[in-house]
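Enquirer: how would this look folded up:
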Amino acid sequence: MKNLPFACVAGALVAMLTACGSSFPPPTDRLASAEAASRSARELGADREPRAALHLKLAQEQIDQAKTLMQDGDNKRADLVLQRANSDAELSVMLAKENTAKAEADKAQERVKALKAGK
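Expert: Prediction:
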């Protein structure tokens, strides 16, 4: 009988921890951010650059996985997956921008060569 209060306290503690663990809010802001970054990457032409396209594909797969996790109520894991998705989408944006900047630099060098050859 001496252990009864301890058992009650332990049981209450387990119940509280379980309740707190399952009440992680849906990561809707992170989902919106990852989707926006993916959209930006597509608009910047990430589909045309292999490295950017790979990271864009990974981001989309992770977004889809996170949506499934959210439907299943696993919001904490969905949040972690969306963090990865956002990182991959942002990397895709940066790679697409790098590709565009490189193409513009190459065109500028060609114009300079053409001007020098015309002298």
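
Enquirer: can we go C-alpha only for contacts and neighbour counts from here?
Expert: Fine.

Enquirer: hey, which helix is longest across the protein?
Expert: Criterion DSSP state H: the longest helix present in the chain is helix 75-118.

Enquirer: mind giving me the packing neighbours of it?
Expert: In terms of contacts (3 or more C-alpha pairs under 8 Å, 6 or more residues apart in numbering; DSSP states H and E), helix 75-118 is packed against helix 28-43, helix 50-71.

Enquirer: to compare with the earlier structure, here is another sequence to fold:
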Amino acid sequence: MACGGGFPPPSDRLATAEAGARSARELGADKEPKAALHLRLAQEQIDQAKKLMSDGDNKRADLVLQRAGSDAELSVMLAKEHNANAEAQKAKERVNAIKSGK
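Expert: The predicted structure is shown next:
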């Protein structure tokens, strides 16, 4: 018998975790190793939670989705940091090119 029988399906938390993972992918999380790791963890947890929900174990699914949401959010932040660093490097290169008269 599955535990969490009276616990409602964590549909909102699932949608939030999936949206976070989608955002991370759109930001290019796969191009930065740490972001890619957390994105993979989030996706694995989302898949696990869906199985738990289909088995009626909504309480455990909710807990797994909390972790998935955190991993997805971290992946987004790491991807944003990677993108910002890349833009900063490009700006430095432009400044150096201007200074050297190129």
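
Enquirer: would you turn the helices and strands packed on helix 75-118 of the first structure into a markdown table with mean neighbour count?
Expert: Converted to a markdown table, these look like this (neighbours: other C-alpha atoms under 10 Å):
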| stretch | mean neighbour count |
| --- | --- |
| helix 28-43 | 18 |
| helix 50-71 | 20 |
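
Enquirer: now those in JSON lines, with distance to C8 of the first structure?
Expert: Converted to JSON lines, those look like this (distance: least, C-alpha to C-alpha, whole Å):
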{"stretch": "helix 28-43", "distance to C8 of the first structure": "37"}
{"stretch": "helix 50-71", "distance to C8 of the first structure": "33"}
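
Enquirer: for A10 of the first structure, find the nearest of those.
Expert: Among those, helix 50-71 comes nearest to A10 of the first structure, with 29.9 Å by C-alpha to C-alpha.

Enquirer: now the closest one on the second structure. Mean distance?
Expert: Mean deviation of helix 50-71 of the first structure relative to the second structure after superposition (mean C-alpha distance after the TM-score superposition for the first structure): 0.3 Å.
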